[in-house]
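> Sequence first, predicted model second:
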Amino acid sequence: MPNQQFQSCIDACYACAAACDHCAAACLQEQDVKMMARCIALDMDCAEICRMAAAYMARGSELASALCRVCADVCEACGDECAQHQMGHCQECAQACRRCADECRRMAGGAGAQQQDMATGATAH
């Protein structure tokens, strides 16, 4: 099953998506919501791409490593933004984003050989 070798990355993606959803919802409850606009927008982008990356990995898509590279970039941007805010939900989100970015980069770097095998049809039917 192709997704088992990516399970830690899949788990990190889902955890990050949940943290981003929570952060966005909590930011909407802050007194100065306008000040949190970029944080909320990046939370929503990050949650969406994390779920998509997890799905690509779970089904063994040949494009999973490419998507994970982009996911890592989005997670990094979201984590950097969240880290600028002192609220607990933002700090927790920043940590989840950094973990996910690390896992996605590791997955994308190590998935090349398997992805090449998939692309050339080296898997048995």
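Okay, I see it.
> Please make it C-alpha for all contacts and neighbour counts, starting now.
OK.
> for the residue nearest to the spatial centre of the chain, what are its contacts?
Central residue of the chain (CA atoms, centre = their mean): C50, 3.4 Å from the mean position. Listed by CA atoms under 8 Å, 6 or more residues apart in numbering, the contact set of C50 reads 13-14, 16-17, 71.
> got those residues as JSON lines, with secondary structure columns?
Below are these laid out as JSON lines (DSSP: H, G, I helix; E, B strand; the rest coil):
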{"residue": "C13", "secondary structure": "helix"}
{"residue": "Y14", "secondary structure": "helix"}
{"residue": "C16", "secondary structure": "helix"}
{"residue": "A17", "secondary structure": "helix"}
{"residue": "C71", "secondary structure": "helix"}
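> Alongside the first one, take a look at this:
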Amino acid sequence: MTTSPASAPQNQTVLDALSRCAAACEQCATACLQEEHVHMMVSCIRLDRDCADICRLTAAFIARGSDHAKHVLKECIEICQKCADECGQHQHDHCQQCAEACRACVAACQHYAG
């Protein structure tokens, strides 16, 4: 799992997925705060924020070739899946887009992890 700078281009797919997921989660959390019944969106907002944070952290660990990237990646997959499940339950476009980005991130992370 440890990467060197020479293998950095091979990491671009997972780094892109992590970045897209973090952005989608941030956008979803912001949009959820604008919903009429925001109290019903609390779990979604919390997971969005957790997911965005773990995606950014995971990307940093992968980009630097950290020996700990494997452990962070495992947690990222778990949180992204939970976020996809939560957002997928809501009919709002921003939630559906977030769920899609989270599922794509899970797939990219699983592929990267081998």
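In hand now; what should we look at? Everything quoted here is computed from the prediction, not taken from an experiment.
> hang on, the earlier thing: can you give me the distance of the residue nearest to the centre of structure 1 to D80 of structure 1?
C50 of structure 1 sits 16 Å away from D80 of structure 1, going by CA to CA, to the nearest Å.
> picking that back up, what lines up with the residue nearest to the centre of structure 1 in structure 2?
Applying TM-score structural alignment, one finds that C50 of structure 1 aligns to C55 in structure 2.
> how many neighbours does the aligned residue in structure 2 for S61 of structure 1 have?
Using TM-score structural alignment, the partner of S61 of structure 1 in structure 2 is S66. Neighbour count of S66 of structure 2, defined by other CA atoms under 10 Å: 16.
> Quickly note the distance from S66 of structure 2 to P5 of structure 2.
11 Å.
> Can you tell me the closest non-neighbouring residue to D80 of structure 1?
A94 (6.8 Å; CA to CA, 6 or more residues apart in numbering).
> now do C13 of structure 1
C50 (4.8 Å).
> same deal with R20 of structure 2?
A101 (6.6 Å).
> what about the one you found, distance to C95 of structure 2?
A101 of structure 2 is 10 Å from C95 of structure 2, by CA to CA.
> What does C71 of structure 1 correspond to in structure 2?
Looks like C71 of structure 1 aligns to C76 there (TM-score structural alignment).
> can you pull the contacts of A22 of structure 2?
51-53, 55-56.
> Can you tell me the SS state at C55 of structure 2?
Classification of C55 of structure 2 by three-state DSSP places it in helix.
> Give the burial count for H68 of structure 2, as a bare number.
For H68 of structure 2, the neighbour count with other CA under 10 Å is 13.
> Now it: closest residue in space that isn't a chain neighbour?
F61 is the one closest to H68 of structure 2 (CA to CA, 6+ apart), at 7.1 Å.
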